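Enquirer: The sequence and its predicted three-dimensional model are supplied below.
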Amino acid sequence: MPEAAVVSYDRANSQYVVLVRVRAPSPPNRSVSKVAASLMDPSCRAPIDLVTVLDVSGSMTAAKLQMLKHAMRLLISSLGPTDRLSIVAFSAGAKRLLPLIRMSRAGQRSARQIIERLIISGSSGEDGICIGHALRKATKVLEDRRQRNPVATIMLLSNGHQKEQPLQEDTSDPLTRVPPSVDSASATRFAHLEIPISPDGGGGSGDEIYPVENVFPKCVRGLVSLVLQDVHLQLTFPAGFVSSVYSYGGSIGGGEGCVGLPVLQGEGKAAISVRLGDFYAEEKRELLVELRMTHPHQQQPQDWMSYKCSYRDPITHELVLCQAATAAMPPLHSSLTPRTQELRNLFVTTRALVESRRLVDLNDLDTAARLLSTARSLLLQSNSTTSSRHHKFVASIDSRLAELQRRLRLQHHPLPRASRGEQLTPTSAWRAAEQLAKVAIMRKSMSRVGDLHGFENARF
């Protein structure tokens, strides 16, 4: 059931946020091994472009390295000729070991040979430095593709104890998903799978290693089980006007999981259509819908909101139109309970992070800083200042505000040219050579004039 909370109200208008939860269908209710087998069958899913980022730093133990190799062998054997795989490893540095090639028999043989040659190198304190570089290499592999499969995924297999996290993640789940951008035709999925072995080299309660067959299929199911593609959702409210919709990905820190969705107005003011992109099996998303109501408006107990979606099948590429359904409209009250207060703070934080990012893209840093400062003041005025989630909201605003203030200082007081270290290009090198030549000619002419000093009236 949707939830609602008041954001602001005055004599003429009221602003509410309605939380709508969207969930993709789940695979058939069978055993884990059968589900994983059906999902990994290339004939039962869309082709995938997969880039694996492997941790071979000193923080990995011999048992964890064997687990990583076992997982990669299962992955390579499950990919078909239409799938493509690339391997990037990192330790003291990051290196692409295998380009993005098709997993034919020859491609699988090359990938297996690379996996068997992996060894642990570097010290345990260097992995956090190079993990970001390795992920950038993986992203570059996908960006340089000439041909694109419907599914693109970056999978990080690591020890899970890096000092520097590449993305803001919810570490409570070993498989962390970052919502894809809805603007790209072939969205990229990121997943982080920790090697399931305790730091002392044992397998949790005992000395046995967790069987990879029970852990790895969970990651596989989230990576290749694309069930809905190019999803469009239509929402119709009984009254009001929808001004904006934000997708909240579950990780508010840094704002990576918050996306502003383009809204297309329907036949009425309260009817909208939003594009949600691709959905994987059992994927959940939360939509924050900003609903504006004009006074006087008397909500009826029988008020219902309707919804309808359309998507494209990833296997057959056919357009599927779903039938319309209804859900009870949540009550719109001006009073705040602890739950509605938390929902209001979530909306304020999400809107501030998304809109400030849009203003930064437009190079309007001053307005973005003022927007974040206003959102921070609203959060501090709320009554839920003792909750842990409220502290996360404030911390995310403070982090973005500190970064903006640093950029504003650099913009208003730029560093000297010498300290900025201008990048050497053929044009800049030619300009520097010309300046040096002019200085040398000037000094030479001045020295000649100085040699003739005192002989102005002499006759030769």
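Expert: Great, that's in hand.

Enquirer: CA atoms for contacts and neighbours, from now on please.
Expert: OK.

Enquirer: and P99, that's in a strand?
Expert: Yes - per DSSP: H, G, I helix; E, B strand; the rest coil, P99 lies within a strand segment.

Enquirer: Near it, how many other residues are there?
Expert: When neighbours are defined as other Cα atoms under 10 Å, P99 has 14 of them.

Enquirer: which residues of the stretch 251-400 of the chain fall in strands?
Expert: 258-261, 263-265, 271-280, 284-294, 304-312, 319-321, 325-328 (DSSP state E, counting those that start in this stretch).

Enquirer: The longest one - contacts with which helices or strands?
Expert: In terms of contact count using 3 or more Cα pairs under 8 Å, 6 or more residues apart in numbering; DSSP states H and E, strand 284-294 is assigned the packing partners strand 13-23, strand 241-248.

Enquirer: Name the stretch among those strands that sits most buried.
Expert: strand 241-248 (a mean of 21; mean count of other Cα atoms under 10 Å).

Enquirer: Among the strands of the stretch 251-400 of the chain, which comes closest to M442?
Expert: strand 258-261 (59.2 Å; Cα to Cα).

Enquirer: quick one: contacts of the closest one?
Expert: Applying Cα atoms under 8 Å, 6 or more residues apart in numbering, the contact partners of strand 258-261 are 181-182, 244-249, 251-252, 274-276, 350, 353-354.

Enquirer: Excluding covalently adjacent residues, which one is nearest to F90?
Expert: Nearest residue to F90, sequence neighbours excluded (Cα to Cα, 6 or more residues apart in numbering): D55, at 5.6 Å.

Enquirer: Could you double-check that the one you found lies in contact with H161?
Expert: No - D55 is beyond contact range of H161, at 10.7 Å (criterion: Cα atoms under 8 Å).

Enquirer: Which one's more surrounded, these two?
Expert: Using other Cα under 10 Å, the more surrounded residue of D55 and H161 is D55, with 31 against 14.

Enquirer: what's the distance between the more buried one and L223?
Expert: D55 sits at a distance of 19 Å from L223 (criterion: Cα to Cα, to the nearest Å).

Enquirer: With S186 instead?
Expert: For S186 relative to L223 (Cα to Cα), the value is 14 Å.

Enquirer: Looking at those two, which one has more neighbours?
Expert: Neighbours per residue (other Cα under 10 Å) separate S186 from L223, with L223 holding more: 25 against 18.

Enquirer: Could you verify my assumption that that one touches A191?
Expert: Yes - between L223 and A191 a contact is recorded at 7.4 Å, counting by Cα under 8 Å.

Enquirer: Now the common contact residues for those two.
Expert: Contacts common to L223 and A191, judged by Cα under 8 Å, 6+ apart, are T153.

Enquirer: returning to that earlier point: among the helices and strands packed on strand 284-294, which comes closest to S306?
Expert: Across the helices and strands packed on strand 284-294, S306 has its closest neighbour in strand 13-23 (11.7 Å, Cα to Cα).

Enquirer: The closest one packs against which elements?
Expert: For strand 13-23, the packing partners by 3+ Cα pairs under 8 Å, 6+ apart come out as strand 3-9, strand 284-294, helix 338-361.

Enquirer: want to compare, so here's the second one:
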Amino acid sequence: MEGAWRKVRRALGLRLCVRTPAAGGELRAPSPAGGCRGDAAVTVAAAGESGPATQAGALRRSKSGGRSSSSSKQGKCAICFATMRSGRGQALFTAECSHMFHFHCISSNVKHGNYVCPVCRAKWKEIPCRSLSSNSPHGRIGINPNRSPQQDSHMVLHRQDPNRRRDVRRLHTSEPADFNDDEPLQHKEGFDNLNFGSTKTPEISSYPEFQTVPQSSSLDGFDILIHAKAPTASSGHITGSLVNETSVRSSSRAPVDLVTVLDVSGSMAGTKLALLKRAMGFVVQHLRPSDRLSVIAFSSTARRLFPLRRMSHHGRQQALQAINSLGAGGGTNIADALKKSMKVIEDRSYKNSVCSIILLSDGQDTYSISSNVQGTSTGHRSLVPFSILNDERHMVPLYAFGFGADHDSDTLHSIAEASGGTFSFIEDEGVMQDAFAQCIGGLLSVTVQEMRLSMECVDPGVQLCSIKCGSYPCKVARDGRNGSVDIGHLYADEERDILLSLTIPKSREQTSLLRVACAYKDPVTNETIEIQGDEVKIKRTISTVSEPVSIEVDRERNRIQAANAIESARAAAERGALAEAVTILEDCRRVLSQSFASQSGDRLCMALDAELREMQERMANRQLYEASGRAYMLSGLSSHSWQRATARGDSTDSTTLVYSYQTPSMVQMLQHSQNHCP
């Protein structure tokens, strides 16, 4: 038991005195002052009066894995993160566990039925609430002589009735039939001084398998790599928290509509929910006034906490209060949550150009979606949310996060795959905020939308045979003379590799193989831009001496081969053949080690080998595979299929391949999460 409590303390990063409860007893609320106390005095002090100092956020990560965390600043409300200073005219509430909050913040928290401390989860015997008059039978406390009786008459404490049944999961607010009550977008005048639109365009490069081919050779399966890279983020782009609305002028990026879908079922109670609130606090603090956020909380049913709301100072405060009022209980109804999140997006009266959904769940769906929704198992599929997510008219990427050992990784992976989003596996609860940070680091840096790569054969004898592009939609004409790949949106500096296979004829002269073009939409200006790439040509020589294969092409072949091996190994593991799955991965590692790129010391090949080895270790037995191996493999497949970074395992500080897709904006946001807490 003592070891378990130490683990909880490390996850929360709190320097607390935690007393192990006796059998059948309750854990006494810890005191941040350094000792364990019993029932502490409960006071309400207006700003300007003395009171115990608290730490903002209070949930801090422990120093582990070489990662340092900064101390939190004193004197901030743990709900809205605003400063609690003297002379500001705001009432303060100090709970019996010694944590302090703005009175209006904590009373709003309690109003929704949450009677535990948002910081340490201690159960309160006395709770703050608002009274309509000073004649309340419960009396008034903490009267400040500098405030009028009319002001103080609204601050009272109610002693909680232990016999009262409460449901902390249910918000006592009714939802409208239509979610067209979203807040209007920020006025255009607010952006007049911004240098919108990037002067840079995506870079398109081509790498043929060989630069020269013998004149006498006609080749089937000649590979060409098409490499696309999104424009770099503007020099003024920042990922830190915005202190005021005017600081938005320091950079230019497209504003975002973000819907977060949060699991608050019974299994999320305690530490998990506290860490989820902290992670959401980080997200809220890094959205700008032009960004809009809506939160869907779900357990047995789903509910919208608030409509799409601009993250101005007032909007952030309201969002943080709603998030911190959440309690855990009930089942896990993912389908209802998906329907409601899509309804928020479909019913919008106004639309920002970038729109995404983040979904987090830690349990098995107990309602309409079952495991292997895209597989051949006996499980059934809830068609409504999937059809919406897969409808091209409403294609909104959903980024799913599976939390812990009991989540339904098959379902979450399938949902993300159907929408064009990724699936991430959060094994260690302590890195939940880091996983969210990496994700929004990308979402807040979109520089390209609706990108389409098109290729056309030039020489009459050249034909396009196939396009290998993971999960991206692609087409090859019947006559093999042209093809296309729909890339969609790209984050700043994000890269994509597309491998084409061609048939080339015999020729005595230089052969022009392909002409590559790109079209995309600028998310800031909504302008459609077309760029033309260079022709791909090869020289023809009399000599039959072979030259080394292009390392770029060989590297991409290795990546595709590794992804295929992971898929095959997963299929074997799902039918119970773990030994066969391990052998598949071992064979792939051996082939990769013999490749030209690997023998040239290519870092990507080294990362692939490390990734495959990690998967083999997580298949040591069935229990380990069920607990983490399946989710680890699915997050890897998701990352490879979209060539986008996902969180995987117990840390985002891994050297495996999945993290080689990180963009500079992702890295900056991740470092900000690790070094600073909200």
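Expert: Structure's in. What do you need? Model, not experiment: these values are computed from the prediction.

Enquirer: Looking at the contacts of strand 258-261 of the first structure, which is nearest R292 of the first structure?
Expert: S244 (9.8 Å).

Enquirer: residues in contact with that closest one?
Expert: Contact partners of S244 of the first structure, counting by Cα under 8 Å, 6+ apart, are G260, L261, P262, V263, V289, E290, L291.

Enquirer: Roughly how far does the closest residue to the fifth one other than its chain neighbours sit from S38 of the first structure?
Expert: This points to V289 of the first structure. Nearest in space to V289 of the first structure, with sequence neighbours left out and distances taken as Cα to Cα, 6+ apart, is V245 at 4.6 Å. Computed with Cα to Cα, the distance linking V245 of the first structure and S38 of the first structure is 36 Å.

Enquirer: ok so, going back, export the contacts of S244 of the first structure to a markdown table and tack on neighbour count and distance to S26 of the first structure?
Expert: Converted to a markdown table, these look like this (neighbours: other Cα atoms under 10 Å; distance: Cα to Cα, whole Å):
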| residue | neighbour count | distance to S26 of the first structure |
| --- | --- | --- |
| G260 | 20 | 26 |
| L261 | 19 | 25 |
| P262 | 16 | 27 |
| V263 | 17 | 27 |
| V289 | 20 | 25 |
| E290 | 22 | 29 |
| L291 | 22 | 31 |
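
Enquirer: Return the member of the residues you listed nearest to Q15 of the first structure.
Expert: Checking those against Q15 of the first structure by Cα to Cα gives L291 as the nearest, at 5.9 Å.

Enquirer: R102 of the first structure versus the closest one, what's the distance?
Expert: Distance, L291 of the first structure to R102 of the first structure, using Cα to Cα: 48 Å.

Enquirer: Then M155 of the first structure?
Expert: 17 Å.

Enquirer: same check, this time on V245 of the first structure
Expert: Distance from V245 of the first structure to R102 of the first structure, by Cα to Cα: 39 Å.

Enquirer: One more: P262 of the first structure?
Expert: Distance, P262 of the first structure to R102 of the first structure, by Cα to Cα: 36 Å.

Enquirer: now do Y16 of the first structure
Expert: Counting by Cα to Cα - Y16 of the first structure and R102 of the first structure are separated by 50 Å.

Enquirer: Check R285 of the first structure too.
Expert: Distance from R285 of the first structure to R102 of the first structure, counting by Cα to Cα: 32 Å.

Enquirer: do G58 of the first structure as well
Expert: Using Cα to Cα, G58 of the first structure is found at 31 Å from R102 of the first structure.

Enquirer: higher neighbour count, M155 and R102 of the first structure?
Expert: Each of M155 of the first structure and R102 has its neighbours counted (other Cα under 10 Å); M155 has more, 22 against 19.

Enquirer: hang on, isn't the more buried one packed against H192?
Expert: Yes - using Cα under 8 Å, M155 of the first structure is in contact with H192, at 5.9 Å.

Enquirer: re earlier: residues contacting the residue nearest to F90 of the first structure?
Expert: Applying Cα under 8 Å, 6+ apart to D55 of the first structure gives the contacts A89, F90, S91, D127, L156, L157, S158, N159.

Enquirer: Let me know whether the fourth one touches I120 as I believe.
Expert: So the one you mean is D127 of the first structure. No - the pair D127 of the first structure / I120 is not scored as a contact, 11.5 Å apart, by Cα under 8 Å.

Enquirer: the more surrounded of these two?
Expert: Between D127 of the first structure and I120, counted using other Cα under 10 Å, D127 has the larger neighbour count: 27 against 16.

Enquirer: A429 of the first structure pairs with which position in the second structure?
Expert: Matched to the second structure by TM-score structural alignment, A429 of the first structure sits unpaired.

Enquirer: doesn't A429 of the first structure fall inside a strand?
Expert: No - assigned with three-state DSSP, A429 of the first structure falls outside any strand and is helix.

Enquirer: The stretch 51-200 of the first structure: strands as residue ranges?
Expert: 84-90, 94-102, 151-158, 188-194.

Enquirer: Can you redo those strands as JSON lines, where the extra columns are distance to S377 of the first structure?
Expert: Shown next, in JSON lines, are the strands of the stretch 51-200 of the first structure (distance: least, Cα to Cα, whole Å):
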{"stretch": "strand 84-90", "distance to S377 of the first structure": "42"}
{"stretch": "strand 94-102", "distance to S377 of the first structure": "42"}
{"stretch": "strand 151-158", "distance to S377 of the first structure": "38"}
{"stretch": "strand 188-194", "distance to S377 of the first structure": "34"}
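
Enquirer: Compare the ones you listed and give me the one nearest T316 of the first structure.
Expert: The nearest among those, by Cα to Cα, is strand 151-158 at 14.3 Å.

Enquirer: And for the closest one, what's in contact with it?
Expert: 46-55, 68, 138-139, 142, 186-195, 223-224, 226.

Enquirer: What span of the second structure is it aligned with?
Expert: Here strand 151-158 of the first structure aligns to the second structure at residues 354-361, judged by TM-score structural alignment.

Enquirer: The matching stretch: average distance to aligned residues in the first structure?
Expert: On superposition with the first structure, the mean distance recorded for stretch 354-361 of the second structure (mean Cα distance after the TM-score superposition for the first structure) is 1.1 Å.

Enquirer: What separation do you get for the nearest residue to Q165 of the first structure once chain neighbours are set aside and M60 of the first structure?
Expert: Spatial nearest neighbour of Q165 of the first structure, chain neighbours left out: G128 (7.4 Å); criterion: Cα to Cα, 6+ apart. Distance, G128 of the first structure to M60 of the first structure, using Cα to Cα: 13 Å.
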